[in-house]
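In: With the input below, show me the fold.
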Amino acid sequence: MSKIAFLFPGQGAQHVGMGRTIVEKCPAAKQLFDQAGEILGYDLAKLCFEGPAEELDSTVISQPALFVTSLAALEMLRAERPDVVLGCEMTAGLSLGEYTALVFSGALTFEDGLKVVQRRGEAMQAAADKVPSGMVSALLLDRPQVEEVCQEASDAGRIFIANYLCPGNTVISGENAACEKAVELITAKGGKPIPLAVAGAFHTEIMKPADEQLAEALAGVPLKKPEIPLVSNVDAASHEEPDSIRSLLVRQVVSPVLWENSIRAMLDAGVTEFYEIGPGKVLKGLLKRINRKVPCETVNDS
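Out: Model prediction:
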């Protein structure tokens, strides 16, 4: 018998036009965008559907945009294939996507989740503005090689491993000079560096001011025990206690994302079928690099 898990994408999956077709198909999805506009104080639907891309790609906009669009895609799936949604037994989200997973699991309301995500985006953007920094994907290298890159590039500034995505795809974050040196080192070691279009060194100590602001935002938000196991980015384990979940969400901002470990934990728990719910197909691609045999269906505009 199959065991279904839902995965929700993180920042970087956004694109102009996302959500438009979903809203046209699904009244419940339109209601989410309308509600989001009231909560945020701006027309999120217009930014998602029409752009401009520069604004949609900013941290303060892209995080709420992905959160709402992914939940809109979930509503479309719920309307078209309710049995799949009812049959889901585990969930996880990549970085920002963890908040989407929390709402799906019943641990967090849509309204509270959106308010926290808005604060998270603002805090992370502010931290990034203080320290010119960025992120680079190191492709085709194994973990020890990427660790060597960070060690050697640290002469130029602070730099750390930020995301363990899948075999041959590890993301590093750091100050701009260190990232530039890392690009050279990755190439020299036979890897392929891809600088990412993000505002700063996410999931490192460089985000330190943001975690404190996020802790304040989360302190006033009710959290419930998730109705299904939700695997944390920080330790690739599921947690039931709201206080533990709250603490892990704060740590997540300054800790590496253990995505590969999270997927392997779900596979070990018996998951046989994944659904990537939200913009893009990044998580499906990562899953193929972890285990090619397990199917993953995408639920988005296409």
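In: use CA for all of it now, contacts and neighbours both
Out: Will do.
In: neighbouring contacts of stretch 243-254?
Out: 95, 202-208, 210-212, 214-215, 218, 223, 232-234, 239 (CA atoms under 8 Å, 6 or more residues apart in numbering).
In: ignore the last one, stretch 280-290
Out: For stretch 280-290, contacts defined as CA under 8 Å, 6+ apart pick out 7, 9, 13-14, 165-167, 260, 263-264, 276, 294, 296-298, 300.
In: Who wins on neighbours among the residues you listed?
Out: Neighbour counts for those peak at Pro9, which has 28 neighbours (criterion: other CA atoms under 10 Å).
In: I'd say Ile22 and Ala29 touch.
Out: Yes: using CA atoms under 8 Å, Ile22 makes contact with Ala29 at a distance of 6.8 Å.
In: Now the second one, please; I'll put the structures next to each other:
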Amino acid sequence: GIVQVANDNCPGQLVISGDRAGMEAAMEALTAAGARKVVPLAVSIAAHSPLMQPAADALRAAIDGTAIVAPVVPVIGNTTAQPLTSVDAIRAELTAQLTGSVRWTASMQAMVGAGVTTFVELGAGDVLTGLVKRIDRSAVRVAVNDPDGLRAYAATLS
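Out: Got it, this is the predicted structure:
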């Protein structure tokens, strides 16, 4: 079967992805090896695995026809954990995220190493904020779940 690390979320938390046979074998092996917790996730796709290549190819075709500008602030790629400094790098990263492992721990460490001290999570929930806490307890972490929350947080920055 096919299986690979889909997400290196934080110390002690990895997510794997693949086909059913690969996942079942990996979960058995991890349990036998003494993994503290092995939990199957209820998902409908094998995200961040080679099984997503057809979707990656279709996405790349769409991205190639989309106007993208080079970033004016540093953007860290999740699969490379490196700054994306060109339009070509952004296009490649967006496509690679479908089939490649998300290196969240290394991405956050790269930002901390570059001097980032505050992380703001936009969207529903605070899962990523919790992961940042497990990566760097000294980081300021803020979860903003709606437009009112964003306005309120932005007001604290003035």
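In: Kindly provide the TM-score of these chains.
Out: Once superposed, the chains reach a TM-score of 0.86 (TM-score structural alignment, normalised by the length of the second structure), with 146 aligned residues with a CA RMSD of 1.4 Å.
In: Now, the contacts of stretch 280-290 of the first structure that are in strands?
Out: Among the contacts of stretch 280-290 of the first structure, the members found in strands (DSSP state E) are Leu7, Leu165, Cys166, Glu276, Cys296, Glu297, Thr298.
In: Over in the second structure, tell me which residue corresponds to the third one.
Out: The reference is to Cys166 of the first structure. For Cys166 of the first structure, the aligned residue in the second structure is Cys10 (criterion: TM-score structural alignment).
In: Going through the contacts of stretch 243-254 of the first structure, which ones are buried?
Out: Buried members of the contacts of stretch 243-254 of the first structure, scored by 16 or more other CA atoms under 10 Å, are 95, 202-208, 210-211, 214-215, 218, 223, 232-234, 239.
In: for the second structure, what spans make up the strands?
Out: 3-10, 13-18, 118-122, 140-144.
In: Including distance to Glu93 of the second structure, could these go into JSON lines?
Out: JSON lines is the format used below for the strands of the second structure (distance: least, CA to CA, whole Å):
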{"stretch": "strand 3-10", "distance to Glu93 of the second structure": "15"}
{"stretch": "strand 13-18", "distance to Glu93 of the second structure": "19"}
{"stretch": "strand 118-122", "distance to Glu93 of the second structure": "20"}
{"stretch": "strand 140-144", "distance to Glu93 of the second structure": "25"}
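In: Quick one: closest of these to Pro40 of the second structure.
Out: strand 13-18 (9.3 Å; CA to CA).
In: ok, average deviation of the closest one from the first structure?
Out: With mean CA distance after the TM-score superposition for the first structure, strand 13-18 of the second structure departs from the first structure by a mean of 0.7 Å once superposed.
In: in that strand, what's buried?
Out: Under 16+ other CA under 10 Å, the buried positions of strand 13-18 of the second structure are Val15, Ile16, Ser17, Gly18.
In: who touches it?
Out: So strand 13-18 of the second structure is contacted by 1-9, 23, 46-51 (CA under 8 Å, 6+ apart).
In: give the contact list for the aligned partner of Leu30 of the second structure in the first structure.
Out: Aligned by TM-score structural alignment, Leu30 of the second structure pairs with Ile186 of the first structure. Taking CA under 8 Å, 6+ apart, we find Ile186 of the first structure in contact with Ala138, Leu141, Val146, Val149, Lys192, Pro193.
In: so which of the residues you listed persist in the second structure?
Out: Compared against the second structure with both residues aligned by TM-score structural alignment, their matches' CA atoms under 8 Å, these retain Pro193.
In: In the contacts of Ile186 of the first structure, find the pair that's most separated.
Out: So, the contacts of Ile186 of the first structure by CA to CA: farthest apart are Val149 and Lys192, at 12.4 Å.
In: Between these two, which is the more surrounded one?
Out: Val149 (27 against 20).
In: sorry, back to before: isn't the match of Cys166 of the first structure right up against Val102?
Out: No: the criterion here is CA under 8 Å, and Cys10 of the second structure misses it with Val102 at 10.9 Å.
In: picking up where we left off before, so which of the contacts of Ile186 of the first structure belong to helices?
Out: Among these, the members found in helices (DSSP state H) are Val146, Val149.
In: Can you add distance to Leu102 of the first structure and give the contacts of Ile186 of the first structure back as JSON lines?
Out: Listed next are the contacts of Ile186 of the first structure as JSON lines, based on distance: CA to CA, whole Å:
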{"residue": "Ala138", "distance to Leu102 of the first structure": "29"}
{"residue": "Leu141", "distance to Leu102 of the first structure": "32"}
{"residue": "Val146", "distance to Leu102 of the first structure": "31"}
{"residue": "Val149", "distance to Leu102 of the first structure": "34"}
{"residue": "Lys192", "distance to Leu102 of the first structure": "34"}
{"residue": "Pro193", "distance to Leu102 of the first structure": "32"}
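In: Among the contacts of Ile186 of the first structure, which one sits closest to Cys88 of the first structure?
Out: Ala138 (32.8 Å).
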